[in-house]
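Asker: Pasted the sequence and its predicted model underneath.
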Amino acid sequence: MMSADSILAALTDGIMKEQGAGLTPHDRRQVAEYLTGAPLDANKPRLSPPRCTGEASRFDEAQAPVALGWGHENARFTPEKVAGLKRADVPRLELKWALEFPGAIRARSQPAIAYGAVYVGSQDGTVYALDLHTGCVRWSYRNSAEVRTAIVLETRQTSGGTNSTVTGISRLFFGDMNARVHAVDAKQGKALWSVKVDDHPNATITGTPTFHDGVLYVPVSSLEVTTAADAKYECCKFRGAVVALNADTGTVRWKAHTITEEPKPVRTTSLGTRIFAPSGAPVWNSPTIDAKRGVLYVGSGENYSSPANDRSDALLAFRLRDGKLVWSRQLLAGDAWNVACMMQNNPNCPDENGPDVDLASGTILDTLPSGKEVLLAGQKNGFVYAVDPDAGGNVVWKTRVGRGGIQGGIHFGMALEGHRLFAPISDLKDGHDGRSYDSPPRPGLYALDAATGKPIWSAPAEDDCKGRRFCDPGISAAVTAIPGVVLAGHMDGVLRAYDSETGRVIWKYDSTREVRTVSGATAHGGSFGGPGPVVRDGYIVVNSGYGLYFHMPGNVLLVFAPPQRIAFQDTQSKNCRSMSFARHARIGGTSRSWKAVF
């Protein structure tokens, strides 16, 4: 259940702003209190996480951002030097600390790690900078709408080929549910600029903006697909887009729509409601930058209204310089769908009636052993593709690994280690879509050869749901790889680590259990959905909770690491000894000075 203040925020400035527009502030407050059965003041958190002091409050310049993962690239592989973890460390992982998101039922903002801090957004719009080692709060910034994207930290390429922050202010970026992009000072938590990238009332930002060479490339999606459930609503006028912003100022450099022509009235329903087309083709994923070819790649979703056109369920290449469409390759034709199709005899349902199988996962550019480059893509129909970026996206190979469906197939992100591609499959037992499928669901994790598409191994998901409501065994969230390991959060609330050579599970953690958080309050996770784990400096950081679309709610950020064994030197006796990491001012009743020896 959402808290009263979260519902009020949604009706005022958030996802339900359109529905709340006709209500007075008093009415919106009454709605929020009625739905939760509690006054707004009752939802104020009784306990707050501690503020950092001393060393924990310091931002470590030696731990500058690295250009890995969402916001920079989509391969989702973290090398050992950055991860600070080896395969042998993973079975020893233990929970170090947890943060509660008060009043939330979902946690959909992927964290980022830099400067010895964890940066993460939340459902109520709060963005936190937390000490990586303890979870204390260095600063917090309250945005007016839910932050669903990853937090993107600015990097700049130096002449030596390494990434470093721009001189002066260190910036972070994120998008919110109201289609606004924000820049915030990463050290101070102060707003720098904010810009709305689309004026459609249902526009939103789901995919993470990608930072490259001083520009943010922002994918734009929308919730008009749900608004169309109202049979009196004129469906549909939204078109997916990518917007290029100057990262220094937020100024728009260019905007390119997935559908070139503007929607026009094409028919009238039996209720007298006008239908507009072409529409839809939202961009749910983070753009992939191809600096060598001077383009970026995105995948599109379904059309929202009939007739479907050739830009839905397609891969599109836009020129970095000006947003000109270089090529598009439709991977499935005739996909037009909206939520009206889940209702009986709703005239807003397109004639095609789906199947709603977006290209929702970010694409991955891979250079094969032959030297040939391919673009790898996953789709909700359960197919994985390799296409040729030099031949207009011609399909090199395609392999079906899942059954697919509206809540099936590949959702938020694959990972690539070397030339081994890891494809997570959602495939709900009951997609709640009223459809019949020609094959059983195949939830789990699958490894493919990126050069050929041939399966290397399969790891069908174990079903530990035991009848729990909204529990499913599959993997909707993005997966993350480190050398020898793939980390995958399942919809049953269990975070699993797979051996990347064999697919065997080598460690797991049930996030649905209650944990004591850094504030002293208890909280629990739920289904993993959207963001995947982030790994750096020996820590794994991940959100748990996805209380939407028939998934289990939760509201925690979880931080794992193996038990630390650090050599400490007694500067008085000169003896060196190994001990679990701790700070001791007095040993055996004697005051001594200690320092770590790495």
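Answerer: That came through fine. Just so you know, these numbers come straight off a predicted model, no measurement behind them.
Asker: going forward, measure contacts between C-alpha atoms and count neighbours the same way
Answerer: Fine.
Asker: Residue 34 belongs to a helix, doesn't it?
Answerer: Yes - the assignment for residue 34 is a helix, going by DSSP: H, G, I helix; E, B strand; the rest coil.
Asker: here comes the other one, which I'd like you to weigh against the first:
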Amino acid sequence: MVGCASAFVSMAALGADAGVEAERDGAALYGQYCESCHGGGVAKAPQLSLLEIMAPSSILRAMQGGVMQTQAANMNAAEQQRVAEYLSGQSLTEEHMQASAPACSAERAAFDYSARPDTRGWGVNAGNARMFDEATAGMTADDLGELELKWSFAFPGAVRARSQPAIAGGALYVGSQDGTVYALDRETGCIRWQFSTVAEVRNGIVVADWQSGSTEAPLLYFGDLVGNVYAINAVTGALAWRDRPDDHPSLTLTASPALHEGKLYVPLSSLEVTAAADPEYACCTFRGGVAVYDAQSGDKLGISYTIAEAPRVVGKNAVGTDRIAPSGSPVWNTPSLDPARGVMYVGTGENYSSPANDTSDAILALSLEDGSIVWSQQMTAGDAWNMGCETEDRINCPPEDGPDYDFGAATILATTSEGRDVVLAGQKSGEVFALDPDKGGEIIWRKKLGRGGIQGGVHFGMALDGDVLYVPMSDFDGGARWPGEALPGMYAVDIRSGEVLWFTKTEDQCEGREFCQPGLSAAASAIEGAVVGGAMDGVLRAYSRDTGEVFWQFDSAREFSALGGATARGGSFGGASGPVFSNGMMFVNSGYGIYFHMPGNVLLAFGPR
């Protein structure tokens, strides 16, 4: 919640009976104390659509000691709890708010400066290949069969776990739904320190590298659900800086930032597409982009917008509310960096309002120097869509009405065995593309693999090993709007030609379980000889590089005895959180309780028997 003190009227001034006040439910309390700001009365206040996917503990923390403490002062503790539970749709008890894992001993808590970061960030290398070589992973495909579960960590009060861990200094860094960032001991899972943010951290943590022999504390970088980007001390968890790169109330940071030569590149997405379901909402004003920061100081250097033109009023909807355009083209994915050409590559989503423009559902090359659009290659023209299209009256639905074919997965910058550079991209339409970075993104080849749909198609992330591109296919059942045969599973594609090398379909083993589907939505990760991907049925599978055969699997959709005596549960694999490999161990989150997927709250750590 963001401040609007004038909107809050004291109970005494209202003359209300204290007993009656105590019995009011969360909806009434929200209507009295919060709605005037979060319903649009304050431009920067996060909208209801954002509040509704926050953890109850995050909302309560904001009211009891955070940014909303002053505004919530006229509610007692019980009423604040009711508001938090009403907004999140989850109950909130004391035991849900504390992690049960033990604190580390002094020896386990010590930062190991000899253990520099395993990777460049979310994409493993600057090009987002998501390939863990043997030196980094400490294993190959031959070793996967020897893995066993070493420990599990329960995220308190969570129904989803989608922050990809990062490894450095002997620690594992990971965010959580309630806004807590944890530094865990990599080997045992004990807690070194915790840092509380404003809201859910659903992107992966990025660790700055340091010089060998240095003892200067490096920084960690990440963003939260309501649009704040953070830098914190990797050794102590102390805040170094925090900023909100754009004033839009629906701003959210979904993808991990990218770090290069002292600059932090932060992708900007939003949930304004949801707010547009309200006919009285003036849709829409958000523009996607990438914010650039001085990584050390936190000074914002600029924003590369995906739509050059600022939104303006272009008409009225059927109830007289302003229609505003152009809008949308959010960036849901981590940029792949190409310093040799001075650009970064991102994929964009659909426009939110009509008319659609030419940079939605596109791959953009953005200048690393000034943020300008160097080139753009649009894959789906005329895609304007918002949640108004899913309502009965469809007041805010653009006439284009979809099909909502974002690029949710990150681009990959690759070099073929023949020496040709290509930009690889996978779309929610179920198509995969190879583009020529030296010819303005000219399409080299395109291949339709899956049916596609509102949640993919290709959803959150592919992986690359040499000439082999691994493509996880969701083909989520989104209803009659996306007809055709679903082809959920894992593909291997030759990046030189687009030829399909193999396809392993995931058979439906859900047996009627609610929110269970066979497709692969989450990001995949490659090691030598295999690719590992988690599916929406809760099963993590390893596929042979050569044949596509599933030779190892682990069903996470069950309960786990977690550290400290807690009980955790796995669910669907989803979001841009794929398996992470480090020095003979594998770490992966399970649980994606949002958008009709199985909930869960567990981080799993595997090691050799």
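Answerer: Alright, I've got the coordinates. Computed from a prediction, not measured in an experiment: that's the story for all the values here.
Asker: ok, which stretches of the stretch 101-250 of structure 1 are helices?
Answerer: With DSSP state H, counting those that start in this stretch as the criterion, the stretch 101-250 of structure 1 has helices at 224-227.
Asker: what stretch of structure 1 does stretch 555-569 of structure 2 fall on?
Answerer: Using TM-score structural alignment, stretch 555-569 of structure 2 corresponds to residues 510-524 of structure 1.
Asker: now stretch 145-158 of structure 2
Answerer: So stretch 145-158 of structure 2 sits over residues 91-104 in structure 1, by TM-score structural alignment.
Asker: And the matching stretch, what's buried?
Answerer: Buried positions in stretch 91-104 of structure 1, judged by neighbour count with 16 or more other C-alpha atoms under 10 Å: 93, 95, 96, 97, 98, 99, 100, 101, 102, 103, 104.
Asker: cool, stretch 60-79 of structure 1 as well?
Answerer: 63-79.
Asker: Could you pull up the contacting residues of the residue nearest to the spatial centre of structure 1?
Answerer: Against the mean C-alpha coordinate of structure 1, by C-alpha atoms, centre = their mean, the closest residue is residue 531 at 3.2 Å. Contact analysis of residue 531 of structure 1 by C-alpha atoms under 8 Å, 6 or more residues apart in numbering lists 108, 109, 110, 150, 412, 477, 478, 542, 543.
Asker: let's go with 10 Å and repeat that
Answerer: Listed by C-alpha atoms under 10 Å, 6 or more residues apart in numbering, the contact set of residue 531 of structure 1 reads 70, 107-111, 148-150, 412-413, 476-480, 489, 542-544.
Asker: From residue 329 of structure 1, how far out is it?
Answerer: Using C-alpha to C-alpha, to the nearest Å, residue 531 of structure 1 is found at 27 Å from residue 329 of structure 1.
Asker: cool, residue 434 of structure 1 as well?
Answerer: From residue 434 of structure 1 to residue 329 of structure 1 the distance is 30 Å (C-alpha to C-alpha).
Asker: Residue 178 of structure 1 too?
Answerer: Taking C-alpha to C-alpha, one finds residue 178 of structure 1 at 29 Å from residue 329 of structure 1.
Asker: More neighbours: which of those two?
Answerer: Shown here are residue 178 of structure 1 and residue 329; by other C-alpha atoms under 10 Å, residue 178 has more neighbours (26 against 19).
Asker: Could you report the neighbour count for the closest residue to that one other than its chain neighbours?
Answerer: Spatial nearest neighbour of residue 178 of structure 1, excluding adjacent residues (C-alpha to C-alpha, 6 or more residues apart in numbering): residue 204 at 5.3 Å. By other C-alpha under 10 Å, 28 other residues sit near residue 204 of structure 1.
Asker: mean shift of the one helix or strand residue 568 of structure 2 maps to relative to structure 1?
Answerer: Assigned by DSSP states H and E, residue 568 of structure 2 falls within strand 567-569. Mean deviation of strand 567-569 of structure 2 relative to structure 1 after superposition (mean C-alpha distance after the TM-score superposition for structure 1): 0.8 Å.
Asker: List of residues touching the next helix or strand after that strand?
Answerer: Tracing the chain C-terminally past strand 567-569 of structure 2 and defining elements by DSSP H and E, one meets strand 580-582 next. By C-alpha under 10 Å, 6+ apart, the list of residues contacting strand 580-582 of structure 2 from outside reads 117-119, 122, 124, 130-139, 164-168, 186, 524-527, 532, 586-589, 605-607.
Asker: Then stretch 481-488 of structure 2?
Answerer: In contact with stretch 481-488 of structure 2 (C-alpha under 10 Å, 6+ apart) are residues 402-403, 429-430, 449-454, 456-458, 472-477, 503-508, 517-521, 535.
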